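In: sequence and predicted structure, then a few things I'm wondering about:
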Amino acid sequence: MRAIEIQEYGGPEVLRVVEVDVPEPGPGQVSVDVAHAGVNFADLKARGEGYRVPALPFRPGLEVSGRVRALGAGVTGLTVGQEVTALTAGGGYAEVAVAEVATVFPLPDGVDLRTAATLPTVLPTAYALVHAVGRLQRGETVLVQSAAGGVGTVVGQLAKAAGAGAVYGVVSSAAKAEYARTHGYDEVFVGDFEKAVRAATGERGVDLALDPVGGETLRASLASLAVFGRLVSFGNASSAEPWSVGQPELAPTGLSVAAFSVLNLARTAPAALRTLAERAFAKVADGTVSLPVTAEFALPEAAEAHRLMGGRSSTGKLLLSV
């Protein structure tokens, strides 16, 4: 079968099409004939700096949609040929991928395979940020970094549906701001945002800030919180050095900081992830949220997908069509 592999770290050009044996599922695993694979920023970090890469060569790709090809020993509740979406530990950029059964989900009613490939990482992450970790209450205000990306697109809609008083986004260009405004955002700031947030909230600040960037952006998000505000870190796209915050910064106004990673949750608490994912997918099935596929590439064009996402001009979700 064909798969995309990296044999060294570097730019998009290190993504190579290779012919490899079809993987067989082990106990508790499922193999999937891949229809579509999602492209995520974590894939770019894996390719460029070895993020979550156990060893080289490595095949990227964290989410797929397709049909069950084979069931490993002990797997129940799924059938060969069934349409599913799955979160993988890697290897999604391929004609066949393998995933743990706990992270393989039958397609929700009314959701096709193309849409299903957008679900496994983005939807549970967005749902957790708004509900499980962020614990947004009706009337509260929200600040979202990377508001035009996949997670940001869904968070804006979920926050509005949850009754947020105002949803503010931060993006890197005017074009992205225009896109974000059509997906639940009341106001979108381009570039520097701290003073703009204070002005928009009458100097109060926001109740909940969601940050996938890290570094100076995370610090500015923390400084944008209202009294008793909450910040959730869910990535480090900036690749900044790890930063810690403690009682001296938090105690004066009763702030709190949390973190979330759907990949870590899949490993440490798969049952919790499954519950989270089912609730999140239901929001797509009932029309509460949508995640537009804004660009699609053939499997051998994975490098082009990475160039587009790495250029920070993409919005919504990018897919590989397998």
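Out: Looks like it came in fine.
In: please make it C-alpha for all contacts and neighbour counts, starting now.
Out: Will do.
In: how much space separates the residue lying closest to Ala89 once chain neighbours are set aside from Val34?
Out: Sequence neighbours aside, Leu62 is the residue nearest to Ala89 in space, at 6.0 Å (criterion: CA to CA, 6 or more residues apart in numbering). Leu62 sits 12 Å away from Val34, going by CA to CA, to the nearest Å.
In: which parts of the stretch 1-150 of the chain are strands?
Out: Listed in chain order, the strands of the stretch 1-150 of the chain (DSSP state E, counting those that start in this stretch) span 2-6, 15-19, 29-39, 63-71, 83-87, 96-100, 104-106, 141-145.
In: count the residues that sit near Thr293.
Out: I think there's a mix-up here, since residue 293 is Val and not Thr. 17 (other CA atoms under 10 Å).
In: pretty sure it is touching Gly316, no?
Out: Yes - the pair Val293 and Gly316 qualifies as a contact (CA atoms under 8 Å) at a distance of 6.1 Å.
In: also this one, for the comparison:
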Amino acid sequence: MVKAIRVHEAGGPEVLRYEDFELAPPGPGEVQIRQHAVGVNYIDVYYRKGAYPVPSKPFILGNEGAGEIAALGEGVTKFKIGDRVAYAGPLGGYAQARNIEAKFVVPLPENVSYETAAAMMLKGLTAEYLLFRSYKVQPGDTILVHAAAGGVGLILCQWAKALGATVIGTVGSEEKAKLAREAGADETILYRQEDWVARVREITGGKLCHAVYDSVGKTTFPGSLDCLRPFGSFISFGSASGPIEAFDIGLLSQKGSLYAQRPSLFTYMADEARLREMAARLMEAVGSGKVKIAINARYKLEDAAQAHRALEGRETTGATVLLP
């Protein structure tokens, strides 16, 4: 038996039940991980509330974590008992131990802690594909990062700066502007108080940006397109303010032969070799100190409901982890 946080019915934080759970041995192609830390993300709230479909009930929340290999399923040869590992993958993270397909699991080097790994897998892998795959950032590029003080935003600012880019970030408050600047943003724009499109034009001397990374959605479109130079890339990877509604694709021609994408992390992760390559690049960036992951809240596993209340109350900055 292991302890886990299980959800029997959709609802508020009170539906998170800390209870015993019978964990079966890992099946073919699976590994069992004894978890040292589990990441908490806003998507967990959506699952808890019933906004996203789940395979069955009761279910266990959580899509990322880190720990040691405790058991191997039939056919698994890439790991051995005791290996340090991290993962981003299917639900099942809020538990002392879990089974997961080995294809979602990556090696964890000694210079990256379990807590850091659990806090960074989803956000860090997202930043990796945005900077190296959706648009390959080059030294001298200028990029715009919306929600620059958010979880992904802070990683984007640090990593893009390390790649030699000029980083402009939009934020909602002076406190968040300070966080973004500390993470490497060259310029910050208070989007609630300023005409942020005009400010981007001013900051760049009218040259505009090579790429815009937009996790906000409805309220920043089509303004994001107006921040791009000809042949620039608009990369929409979230919709915090609501989804972008259908738009006339002719806009991309009118505004400078632009490229527009709506990528998904799980599409990139679907290929095991690519996932390992992405994770290795992320581990190197964090292990070398080029990218720092701020963990500002730690809770015991049994206090998951408290963690959700803080998250929904916007009381958190940086990452939150659960410690089984």
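Out: In hand now; what should we look at? Since the structure is predicted, the reported quantities are computational estimates derived from the model, not experimental observations.
In: that older thread, what do Leu62 and Val34 of the first structure both touch?
Out: Jointly contacting Leu62 of the first structure and Val34 under the rule CA atoms under 8 Å, 6 or more residues apart in numbering are Gly92.
In: kindly provide the distance from the residue nearest to the spatial centre of the first structure to Val262 of the first structure.
Out: Centroid-nearest residue in the first structure, with CA atoms, centre = their mean: Val122, separated by 3.5 Å. Distance of Val122 of the first structure to Val262 of the first structure, computed by CA to CA: 9 Å.
In: cool, and Ser256 of the first structure?
Out: 20 Å.
In: the more surrounded of these two?
Out: Neighbours per residue (other CA under 10 Å) separate Ser256 of the first structure from Val262, with Val262 holding more: 23 against 19.
In: for the aligned partner of that one in the second structure, what are its contacts?
Out: Residue pairing (TM-score structural alignment): Val262 of the first structure is matched to Leu265 of the second structure. Residues near Leu265 of the second structure by CA under 8 Å, 6+ apart: 125-126, 129.
In: switch the cut-off to 6 Å
Out: Thr126 (CA atoms under 6 Å, 6 or more residues apart in numbering).
In: make TSV from the strands of the stretch 1-150 of the first structure and add distance to Ala280 of the first structure and mean neighbour count to it.
Out: Listed next are these as TSV, based on distance: least, CA to CA, whole Å; neighbours: other CA atoms under 10 Å:
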stretch	distance to Ala280 of the first structure	mean neighbour count
strand 2-6	29	22
strand 15-19	32	17
strand 29-39	17	27
strand 63-71	15	27
strand 83-87	13	27
strand 96-100	19	27
strand 104-106	12	22
strand 141-145	18	26
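In: could I get those strands as JSON lines with distance to Gly205 of the first structure?
Out: Output for the strands of the stretch 1-150 of the first structure, formatted as JSON lines (distance: least, CA to CA, whole Å):
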{"stretch": "strand 2-6", "distance to Gly205 of the first structure": "44"}
{"stretch": "strand 15-19", "distance to Gly205 of the first structure": "43"}
{"stretch": "strand 29-39", "distance to Gly205 of the first structure": "33"}
{"stretch": "strand 63-71", "distance to Gly205 of the first structure": "36"}
{"stretch": "strand 83-87", "distance to Gly205 of the first structure": "36"}
{"stretch": "strand 96-100", "distance to Gly205 of the first structure": "42"}
{"stretch": "strand 104-106", "distance to Gly205 of the first structure": "39"}
{"stretch": "strand 141-145", "distance to Gly205 of the first structure": "8"}
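In: residues touching the residue nearest to the centre of the first structure, list them.
Out: Val151.
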